[in-house]
Every structure is written in structure tokens, then in C-alpha cells.
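> Quick one: sequence plus predicted model below, questions after.
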Amino acid sequence: MFQSKLKTIFLSVMVTALALSLISFPQESLEGSVRGLNMWWKIVFPSLLPFFIVSEMLIGFGVVKFIGVLLEPLMRPLFKVPGVGGFVWAMGLASGFPAGAKFTARLREEGQLTRIEAERLVSFTNSSNPLFIFGAVSVGFFHNAQLGFLLALAHYMSNICVGIVMRFYGRDQSVRSDERRKKFHFRAALSALHQTRLKDNRPIGKLLGDAVTSSIQTLLMVGGFIILFSVINKLLYHLHITDALGKVIGIILSAMSFPDMLSVPLISGIFEITLGSQLTSLDLDSTLLQKAIITSFILGFSGLSVQAQVASILAQTDIRFKPFFFGRILQGFFASVFTLILWKPVYLRIQNHEQPSNALPVFGEGVLWTNDLFNKIVEIGPQITILTLAFYVMILFYRINKQNVKKS
């Protein structure tokens, strides 16, 4: 009872302090809000929406169940999750945050995952997508295409390590023990696909409409969190809280032979991944290796903004947030260690590769398309967002009218 009251008081004080800060720094709050809004409607919304819609339809048509049956022999021994976890993992890698959490929650609602399996799965299926790592971070912030290979390799290797560690989390329910011994075949997978489709029984038009509305509702929630944490990050800086925390972090970094100037970018990255990565790239007192290690930690930890998005999605189910948070800490440290280990065999080997002076970097050609695609999304992102939201309003208007007609 006392802890509950203490929590109520703490939350009330924090919200009141935030409200007073918004009143005290209106211009700075507006700048933070605009920055978060630009990030959402230019990049996040147009890049995530197609993945969300297609994934919802794949789940409805039974394709995910089909993939799950085929991948069961791989995912179960390696990560102690059902084969459908392979789909969630792949979509999380391709589309980025918070896709893994959304699809995990969706499969948990359908009963395809137990709570323990869902908590294992969500801990390692949320990651930065390649477009963000190569296009925004390596080329956009560091102006170094080759660095993207190091950051991506460290990020996804640490992702796998988190999954392997989290396989030891929790106890499996006894009903799952028989499933682990089964050997599924292609015919069984096709049968599962057909049965899932029959069970869903929604017309294609209804399925598509539900996929669009569900995806847009999730992305609207994501946009709210991005804007909120962008404002909070701005206020923390102007309230000198970032500097105060930076001094504490600076002592820890100095003990690890890192420049204490990296403390402010690290603090910013703990709150918001994009700003932290950008500030890290701008630091002039650090070596590229040191900045790469800090950036890898930020990418692995993902930032409290992303974690708040995931927490909001998981709150709609019985999946607990703590395993996900623990996984983010693990991935941050794993990614930093892998960056240090792979620096010489990966980055320096690519960087020192001899080539004609008038040629493009050998390994840089592979990421040029990601930079072009990223810039294209930023350019046409607002138009895509506005048109999609207009389509969303039309669907809602149509459904409300249809319900009113049925009632009358």
C-alpha cells in the first residue's frame, strides 16, 4: 500500500514538473516537438507502414502459421520459441522498431505464443533496420559508408546473442514439451496455413481494412511517443539535467579511457536513439573507434523513447516489460564489445582495401542504394503520411456510417 502511494506521488510530481517545464520553455518545447514530428512523418510513418500492413495480412491469411511450422525445428532449439518467432524476427530486422513488439503481441493475442515465449521473443526481435543504420547513421551522420557494415554486423550479432541468452529465461509449460519433439514437414505447414485461413474467415476487403486501421493506430501511438521524448530531451538539456548526468557518466567513461565529452551524446542516446547517434558523430575529441562503440551501445539499447513505444504495445497483453528492458541492456553491451572485436578484421580491412583513386569504395557501393532510398523516403514521406491518414479517415467514416445504418 505504501509503495503504491509512493508511486502515485512520484508520478504526479514528474508530470507536474514536465508541465511546468513546458510553460517555462515554450519555444524550446516547440522546437523539440517539431523535430519529433518531422522525424515521424518524414521517416518513421512511411517506412514502417508497408511492413505493418503486409504483416497483418500475412497473419490473417495464415502465411505466418505456415512459416512457423517450417521454422519450428530451427527456432525451438536455438531460442526456445515457436517457429512463428522466425517471422517476427525477420520482420523486426527488416522494418525496425517497434515491429517486433507489435507482431509478438499480435501472436500472443492469437494464442500462438505462451507468455514466457512471448517475453523471450520480444527481447531480441526489436532492432534497428538496415536502412536506418546505413542510410541515417553511417552515411547521414558519420559520412562513412564502410562504418555501416561494422555497426550492422555488431548490432545483429548482439541481437542473436540476446536471443540465445534469453532462451534460459523462464520455464516452459508442460503442454509445449510434446511440440518440441515433433518434426514438421511441408505438407503439415500447408495444412496449418489452410486451417488458419478458414478460422479467420474475414473477406479480403475486411482484412485489408483491418490491417490498415490497426497499422495506422499503432503508428499514431509511435508518433506521440517520438514527439514526447523529443520534447523531454530538449527540456532536459535546457534544465541542465543532461549536463549533471553527463558529469556522472563522464567519470565512468574516463575510467574506461573514453573522452568525457561523449557523456552528453550517450545521455541523449539513452533517451532518443537518433539524436544520440547524431551527437556522437559530431564529437571531435574522440576517435572513430570510440564513437563507433558508443553508437553501437545506443543502437542496441534503443533509447527510452523506443522502449516506451514497446511498453505501450505490450501493455495491451499480459507480456511483461522487464525481460525486454533487460534484453536492451544486454544488447547494448554485446554490441559495444562486438564493435571493438570486429574493428580490425572488418572495418580496417574494408577501409585499407586498395583501389584506384577514381573508383567508388569497394564495399561502399552496396550501401549507396540505402542512402538514396533513405533520402527518397525523407523527400516524399510527408505526402505519403498525409495521403494515408486521409485514407484512414475515409475508412473510419465508412465504418461509422455502416454501423449507424445497421442500428437504424
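Perfect, thanks for sending it.

> Every contact and neighbour count from this point should use C-alpha atoms.
Will do.

> Show me what the longest helix along the chain is packed against.
With secondary structure taken from DSSP state H, the chain has its longest helix at helix 365-407. Applying 3 or more C-alpha pairs under 8 Å, 6 or more residues apart in numbering; DSSP states H and E, we find helix 365-407 packed against helix 45-61, helix 204-238.

> May I see the buried residues of stretch 66-84?
Buried residues in stretch 66-84, counted by 16 or more other C-alpha atoms under 10 Å: 66-73, 75-76, 79-84.

> second one coming, line it up with the first:
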Amino acid sequence: MSRLLCRQRVREVLLGAALLCATLALLLYPSDAIQAAKDGLLLCYNVIIPSLFPFFVLSSLVVELGLAGYLGRLLEGIMRPVFNVSGACACAFALGFIGGYPVGAKTAIRLYETGMCTKTEAERLLAFCNNSGPAFILGVVGAGVFASSRVGVLLYLAHAAASVCIGVLFRFYKAGPRSAAGEMRPQPRFEARRFTAAFTGSIQNSFRSTLNICAFVVFFTVVIKLLFLSGFLPALARVLGGVLAPLGMTQAWTERLLTGLIEISSGVWTLSGDGTMAGRMSMAAFMLGWAGFSVHCQVLSFLGGSGLSVKTYLIGKLLHGGLSALFVSGLVRLFPLRAPVSDYLAEQVAGIAALEFHTALTISTVCAWVLFLFFLFVACAAARKGLGKRRRPVL
């Protein structure tokens, strides 16, 4: 089967058949496709743009101004023994937890492009720094889907713990003195005189990156809607449900899993229906760790011609989903939760899109600039410390 798919003509035939089916689906369900696109655009307007754009600007400024290099001098003693990466990679790790996907991955790629880290270190970062933000897990998943802030906290703790474990595991990726000696990185430079150029460039590049992400969100929102209307996704769920039946997976649970594998926002909202609390939380944890093909396409668009391997990223996300689900199942046993009595009636995308734009934008912008000022303060302290050592007379 794999040899058959490797042939170019077979791939072209399959791609042509897929495009033909997509065209037929758009012709058969035009109003539903338009409504799905509107829901995706509303989601981008109310959530994606205000939550990601400020952090994209922040991550770009931290790298372009050389702040990551000075942070690396202070955090080298932590990042190197734990994750086997340079201290400059700490900004990608921090922004990945606070800004959500794909801020961490974009920062890691930019660190590699500017010479702040080696190729191997960037590939290690991609495996564990592209995480869901606390606003999405605590607000949307915890409060919105499960109507419980306690559930959100448990999911976020499991998500963070799994990410750290993946980082520790991938510290052995291409480890060895030979690989370390073959990759050199230039010394970082703090160029404050370039702030104007860096600021305007960060705004422009961040806006293009945000629009790129919005395009993928709208596309996959329409795709999921058409897959359900055409009956393809339910049929695939029936087939996989029979295969996964020994694991306790029914058709309904399989449909939820497939939806989450494609797009995380739609996937987590399917968990607001029936099912045990432990089962729904474990699946939510897996979806949050895996992130969905929509997020993966966003990361791949940033990789471009960087030369970084996508294998470590995909393997890391798969392991992240599995470990998150495992940790949640353990936390639920330690802190038992009862399923709420009320029913949660929420559309898959409309529930998230109902968030107020100005509130989300204000919170996201304030958090981004507070974090930027913190990075700037630490970098200035490191620079002053370095200058003090240089001026110290030699006895």
C-alpha cells in the first residue's frame, strides 16, 4: 500500500478525486458551507486575532532586539541541563505556554533563523514548546465546556506537566559531542538603535502570520462541516468504532475524536454532550496535546524553507496528547469530580465566538506588553552585569 501511494500518478489521482469530492460538497451544501465560513471568520475576529496578534508582536521583538540572547546568559544553567537547549530558548518555552499555539513554534523557528539556537535545538523546541494557552484551557474548555474552573485547572496542570516531560525526553534527540561541535551559533547582539525598524517589521510580519492562521481556521471549519453533512465522517467513525470497540470507543466517541484530530476548537466543544466526566476530560486532554491538523498546518506554514524537520514536532504532539490524557486520568482519581447536572447547549464554534472582542483584545495586549517589559528588564540586567565583569580590573 505504501509503495502504491509513493507513485506520483496514484497521488495525483487521489488528489484529483479529493478535489472533485470537495467541489461536489460545496455545490450540494452551499448555504451550510457559507455559514461555516462565517462562523470561522467570527471565531477569528473574536478569539484568534486578539489572542495571538499581540504575542506574535512580542515574540518577534524579543528575538529581533536580541533580548533572547541576554536571557540565555541567565537561563543557560536551567535550560541546558533540563532540556539540552540554549538559555535563549527559554523565551520560546515561556511564550508557548502563555500565548498558545502556534506562538511557541513560531518563536522557536525565528530563534533558529536568527542564529540564537542550532538546528537540533530548534527541532527539540518544536517537540514541546507549541502548547495551548491558559486562556483557552481555563476559559473555553474548563468554564465553557465543562462549566468548572477546577476541571480547567486540572487540564492545564496535566497539559503543562506533559509538555515538560516531552522536553526532558527530547533532550536526548541527536545528543552527543559530535552533533554539538558541528553546530555553532553566533553571539547575540542587543541592537537598541534598530528598535524602530524591528517594531514596524514585527507589526507587519505578525499581521501576515495572524491572517495566515485565520485562513487555516476558516478552511478547517468548513471542511469539518462538509464532512459531517456528506456523511463521510460518521461513516469513518462507524468503521473505526468497530476497530476500537475493545477499548470502549463507540461511534459517538469516535466522531468526537476524529473532529478533535482535525480541528481542536470544534473537537473540544463536542465533549459538552453525554459521557462520563473522566472520559470527556481524558479526551479533552488528548485533543489539547495533539492540537489538531489545523494547528499543524499553521506550524508547517512557518517552517517553510527553514530546513527544520517536522518529524520531531509531530511525534512530540502525539506523545503530548497521550501523556496529557494519562496524567488527567491520574489526577481525576486523586481529585474526583462529579459531572454537572445541567446540560450545556453550545454550538461547536459559536460558543467560542461569543467572547467579546474588546475584552479579549485588552487582556491579550496587556499580558503581552507586561511580559515584554519583563524580558526587557531581565535583558538589561544581564547586559549591565556583563559590562560590570568586563570593566573589573585584573589584579
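Looks like it arrived, so ask away. Nothing here was measured: the structure is a model prediction, and the numbers come from that model.

> Could you save the helices and strands packed on helix 365-407 of the first structure as TSV and add columns showing distance to D178 of the first structure and mean neighbour count?
Putting these into TSV (distance: least, C-alpha to C-alpha, whole Å; neighbours: other C-alpha atoms under 10 Å) gives the following:
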stretch	distance to D178 of the first structure	mean neighbour count
helix 45-61	24	20
helix 204-238	33	19
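
> Same list as before, those helices that is, but in a markdown table and with distance to I350 of the first structure included.
Output for these, formatted as a markdown table (distance: least, C-alpha to C-alpha, whole Å):
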| stretch | distance to I350 of the first structure |
| --- | --- |
| helix 45-61 | 29 |
| helix 204-238 | 35 |
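
> residue contacts, the residue nearest the centre of the second structure?
Nearest residue to the geometric centre of the second structure (C-alpha atoms, centre = their mean): Y101, 2.7 Å. Listed by C-alpha atoms under 8 Å, 6 or more residues apart in numbering, the contact set of Y101 of the second structure reads N130, N131, S132, G133, V295.

> how does it look with 10 Å?
L52, L95, C129, N130, N131, S132, G133, A291, V295, H296, Q298, V299 (C-alpha atoms under 10 Å, 6 or more residues apart in numbering).

> ditto for S31 of the second structure
Contacts of S31 of the second structure by C-alpha under 10 Å, 6+ apart are A37.

> Quick one: map it onto the first structure.
Alignment note (TM-score structural alignment): S31 of the second structure maps to Q27 of the first structure.

> Likewise for A88 of the second structure?
Per TM-score structural alignment, A88 of the second structure is aligned with V84.

> Then V168 of the second structure?
Under TM-score structural alignment, V168 of the second structure pairs with I164 in the first structure.

> I'd guessed its match sits against L78; true?
Yes: using C-alpha atoms under 10 Å, I164 of the first structure is in contact with L78, at 6.6 Å.

> just to revisit the earlier point, can you tell me the SS state at the residue nearest to the centre of the second structure?
coil (DSSP: H, G, I helix; E, B strand; the rest coil).

> ranges for the helices of the stretch 101-250 of the second structure?
103-113, 119-128, 134, 149-169, 177-181, 195-229, 232-243 (DSSP state H, counting those that start in this stretch).

> need the ones you listed in TSV with distance to F286 of the second structure, can you?
Formatted as TSV, these follow (distance: least, C-alpha to C-alpha, whole Å):
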stretch	distance to F286 of the second structure
helix 103-113	19
helix 119-128	14
helix 134	16
helix 149-169	9
helix 177-181	33
helix 195-229	19
helix 232-243	18
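
> how about the residue of the first structure sitting at the aligned position of I48 of the second structure, what does it touch?
Counting by TM-score structural alignment, I48 of the second structure lines up with V44 in the first structure. Contacts for V44 of the first structure were tallied using C-alpha under 10 Å, 6+ apart; they are 37-38, 95-97, 132, 219, 222-223, 226, 377-378, 381, 385.

> Need those residues in TSV (columns: distance to E179 of the first structure).
Shown next, in TSV, are the contacts of V44 of the first structure (distance: C-alpha to C-alpha, whole Å):
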residue	distance to E179 of the first structure
L37	46
N38	47
S95	30
G96	30
F97	30
F132	37
L219	35
V222	36
G223	39
I226	40
I377	43
V378	46
G381	44
T385	43
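
> Appreciated, that's everything.
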